[in-house]
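Asker: just coords:
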């Protein structure tokens, strides 16, 4: 199947569904499409709540390794990682509350996407990992979003145990996940919450979203700066060799 990002509006709820055959990983074009989709739905006056979800058994495998291997200069590296910065900033500044549905594992940038949601419902299968150190870079772009949710101490543990999966219970206890549900009930639980939130005062929802994200306006410059760090590190021999080994 070809990668895609679909959007649909039902009963004041905007659903964003993404898919990529490589574990729902994100190449640049997918990241750009996700930003434009979020921004487009934000302009729809009839949309009150957004639901971010993916197809398949994995929520999101993070950055596209195929594209990372093709980066040959700092400019293209910075541009690629700026894609994740743009997505997080779009989610942060979106006037709609965003509910994340995690049906399966999330790695790297996928963890960042969940951290940028306002409320996340996950299944027990939704383990998380920040594996960036294993390939010679670090979770620089997503760190502010993840730290905002789980704190610096838990973020440090997650980043430094780069080969270790943290289960959904750990993510729930640390605050990344707001609620746990079984795979069988995930759809119903998310829809029930989204429907309830969509029935509330639109102005109150928008004001609450602003309160949730107070003190993050500097991310407009911070996240691109972090993207530059990753863009430089991805050119190292360590990273190139690690990515090739992983592909094999």
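Answerer: Structure received. In this text, all values refer to a predicted model and were calculated from it rather than measured experimentally.

Asker: going forward, measure contacts between C-alpha atoms and count neighbours the same way
Answerer: Fine.

Asker: what about the residue nearest the centre of the chain, is that helix, strand or coil?
Answerer: With distances taken as C-alpha atoms, centre = their mean, residue 113 lies nearest the centre of the chain, 1.0 Å away. Following DSSP: H, G, I helix; E, B strand; the rest coil, the label given to residue 113 is helix.

Asker: my read: it touches residue 86, true?
Answerer: No - counting by C-alpha atoms under 8 Å, no contact exists between residue 113 and residue 86, whose distance comes to 11.1 Å.

Asker: Residues contacting the helix or strand containing residue 6, please?
Answerer: When elements are assigned from DSSP states H and E, residue 6 belongs to strand 4-10. Residues from elsewhere that reach strand 4-10, judged by C-alpha atoms under 8 Å, 6 or more residues apart in numbering: 14, 15, 16, 17, 18, 19, 20, 30, 33, 34, 37, 47.

Asker: Repeat the analysis, applying 7 Å as the threshold.
Answerer: Strand 4-10 is contacted from outside by 14, 15, 16, 17, 18, 19, 20, 33, 34, using C-alpha atoms under 7 Å, 6 or more residues apart in numbering.

Asker: Could you do stretch 228-246 as well?
Answerer: Here stretch 228-246 makes contact (C-alpha under 7 Å, 6+ apart) with 65, 69, 72-74, 77-78, 81, 135-138, 140.

Asker: What is the lengthiest helix in the chain packed up against?
Answerer: Across the chain, the longest stretch assigned as helix under DSSP state H is helix 74-93. Applying 3 or more C-alpha pairs under 7 Å, 6 or more residues apart in numbering; DSSP states H and E, we find helix 74-93 packed against helix 28-42, helix 219-233.

Asker: Mean neighbour count and distance to residue 54 added to these, as TSV?
Answerer: What follows is the helices and strands packed on helix 74-93, written out as TSV (neighbours: other C-alpha atoms under 10 Å; distance: least, C-alpha to C-alpha, whole Å):
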stretch	mean neighbour count	distance to residue 54
helix 28-42	19	12
helix 219-233	20	24
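
Asker: how about those helices, which one is nearest residue 190?
Answerer: Checking the helices and strands packed on helix 74-93 against residue 190 by C-alpha to C-alpha gives helix 28-42 as the closest, at 18.4 Å.

Asker: Next, format the helices and strands packed on helix 74-93 as JSON lines and append distance to residue 146.
Answerer: Formatted as JSON lines, those follow (distance: least, C-alpha to C-alpha, whole Å):
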{"stretch": "helix 28-42", "distance to residue 146": "18"}
{"stretch": "helix 219-233", "distance to residue 146": "13"}
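
Asker: Relative to residue 90, which of those is closest?
Answerer: Ranking the helices and strands packed on helix 74-93 by distance to residue 90, with C-alpha to C-alpha as the measure, places helix 28-42 first at 6.1 Å.

Asker: helices and strands around the closest one, which ones?
Answerer: Packing contacts for helix 28-42, counted by 3+ C-alpha pairs under 7 Å, 6+ apart, involve helix 74-93.

Asker: okay, now the one to match up with it:
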């Protein structure tokens, strides 16, 4: 359990496995960042597949860890950890294919929105419950998945959107059954892995270089408002309501 890396030829599979809902604590985000970064640095790896075990892809951060955080050390840690993990996916030297099933919430959207290709199962849902948790963040990454006005509606209401709708917007490449998800992700990864790795690595760097959105900077800007909400008391109150089950 935790974050593991396995190989399928030139494809590295980085797996999130943190029961019950893949809500990662501070250490988990840094472990994930390290795994993705190391996979990209390995010259024998041509593609990374980011996947998960369990009920869903990722439920974001471990709210219980944040709720029991009198000096805000965990809040600072998880914000830095998320930034590190999202940045590792975005900056990975090789393309990252995200294989998403079930729920993909909060930090899960940050990971997927940082990836290069998304394959989703037909039960996958995506959303940012940040407003309901007294925090802000990952709108930067949701903006890479949906149009602007839908982004705002989803953000303000904390609603989720399904894989089929993201497929219609073009952000999800393929929607498959859950049983076929790993196979479909590996098939796309295999297509990329078959190319000249020197060209693919250069292509990844080139595409990041022409990206109109300053992903790292805009996400850190968002995170500043999470600190404000904590200082105002709204953040702590929301996290306590979540832990107590009053959502």
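Answerer: Everything's here; your move. Note that this is a predicted model, so its numbers are computed, not measured.

Asker: With both chains overlaid, what TM-score comes out?
Answerer: The TM-score (TM-score structural alignment, normalised by the length of structure 2) is 0.89; 243 aligned residues with a C-alpha RMSD of 2.0 Å.

Asker: before we move on, back to that, can you pick out the most distant pair from the contacts of strand 4-10 of structure 1?
Answerer: Within the contacts of strand 4-10 of structure 1, 14 and 20 form the most distant pair, 20.3 Å apart (C-alpha to C-alpha).

Asker: between those two, who's got more neighbours?
Answerer: residue 14 (24 against 21; other C-alpha atoms under 10 Å).

Asker: Distance check, the counterpart of residue 37 of structure 2 in structure 1 against residue 103 of structure 1.
Answerer: Taking TM-score structural alignment for the superposition, residue 37 of structure 2 sits opposite residue 39 in structure 1. Separation of residue 39 of structure 1 from residue 103 of structure 1 (C-alpha to C-alpha, to the nearest Å): 24 Å.

Asker: just checking, residue 125 of structure 2 touches residue 163?
Answerer: Yes - proximity of residue 125 of structure 2 to residue 163 meets the contact threshold set by C-alpha atoms under 7 Å, at 6.0 Å.

Asker: Between the two, tell me which one has more neighbours.
Answerer: residue 163 (27 against 24).

Asker: what's near enough to touch the more buried one?
Answerer: 120, 122, 124, 125, 172, 175.

Asker: same check, this time on residue 215 of structure 2
Answerer: Counting by C-alpha under 7 Å, 6+ apart, residue 215 of structure 2 has contacts residue 140.

Asker: try it again with 8 Å
Answerer: So residue 215 of structure 2 contacts 140, 141 (C-alpha under 8 Å, 6+ apart).

Asker: Relative to residue 141 of structure 2, how far out is it?
Answerer: According to C-alpha to C-alpha, residue 215 of structure 2 stands 8 Å off from residue 141 of structure 2.

Asker: For those two, list the residues in contact with both.
Answerer: Counting by C-alpha under 8 Å, 6+ apart, residue 215 of structure 2 and residue 141 have no common neighbour.

Asker: With adjacent residues omitted, what lies nearest to the residue nearest to the centre of structure 1?
Answerer: residue 88 (6.8 Å; C-alpha to C-alpha, 6 or more residues apart in numbering).

Asker: okay, now the equivalent of the one you found over in structure 2: neighbour count?
Answerer: Here residue 88 of structure 1 is matched to residue 86 in structure 2, going by TM-score structural alignment. Number of residues near residue 86 of structure 2 (other C-alpha under 10 Å) recorded here: 29.

Asker: correct me, but residue 86 of structure 2 touches residue 111?
Answerer: Yes - using C-alpha under 8 Å, residue 86 of structure 2 is in contact with residue 111, at 5.3 Å.

Asker: could you pull out the strands for structure 1?
Answerer: Remark: strands assigned in structure 1 by DSSP state E are 4-10, 13-19, 49-54, 97-102, 106-107, 119-122, 128-129, 179-180.

Asker: which residues in structure 2 does the second one match up with?
Answerer: Meaning strand 13-19 of structure 1. On structure 2, the counterpart of strand 13-19 of structure 1 by TM-score structural alignment is residues 11-17.

Asker: Which positions within the matching stretch qualify as buried?
Answerer: Residues of stretch 11-17 of structure 2 classed as buried: 11, 12, 13, 14, 15, 16, 17 (neighbour count, 16 or more other C-alpha atoms under 10 Å).

Asker: hang on, the earlier thing: for the residue nearest to residue 113 of structure 1, give me its contacts.
Answerer: 112, 113, 116, 142, 145.

Asker: ok, those vs residue 92 of structure 1, which is closest?
Answerer: For these, the nearest to residue 92 of structure 1 is residue 116 (6.6 Å; C-alpha to C-alpha).

Asker: That closest one -> structure 2?
Answerer: Match for residue 116 of structure 1 (TM-score structural alignment): residue 114.

Asker: now residue 64 of structure 1
Answerer: Aligned partner of residue 64 of structure 1 by TM-score structural alignment: residue 62.

Asker: got it, and residue 165 of structure 1?
Answerer: Counting by TM-score structural alignment, residue 165 of structure 1 corresponds to residue 160 in structure 2.

Asker: Residue 53 of structure 1 now?
Answerer: Counting by TM-score structural alignment, residue 53 of structure 1 corresponds to residue 51 in structure 2.

Asker: dump the residue contacts of the nearest residue to residue 218 of structure 2 once chain neighbours are set aside.
Answerer: Using C-alpha to C-alpha, 6+ apart and skipping residues adjacent in sequence, the residue nearest residue 218 of structure 2 is residue 140, 6.3 Å away. By C-alpha under 8 Å, 6+ apart, the contact set of residue 140 of structure 2 is 110, 215, 218, 219.

Asker: Per the alignment, name the residue of structure 1 opposite residue 140 of structure 2.
Answerer: Using TM-score structural alignment, the partner of residue 140 of structure 2 in structure 1 is residue 144.

Asker: any idea how far its match is from residue 232 of structure 1?
Answerer: In this view, residue 144 of structure 1 and residue 232 of structure 1 are 19 Å apart by C-alpha to C-alpha.

Asker: what do you get for residue 125 of structure 1?
Answerer: Separation of residue 125 of structure 1 from residue 232 of structure 1 (C-alpha to C-alpha): 34 Å.

Asker: Great, nothing more from me.
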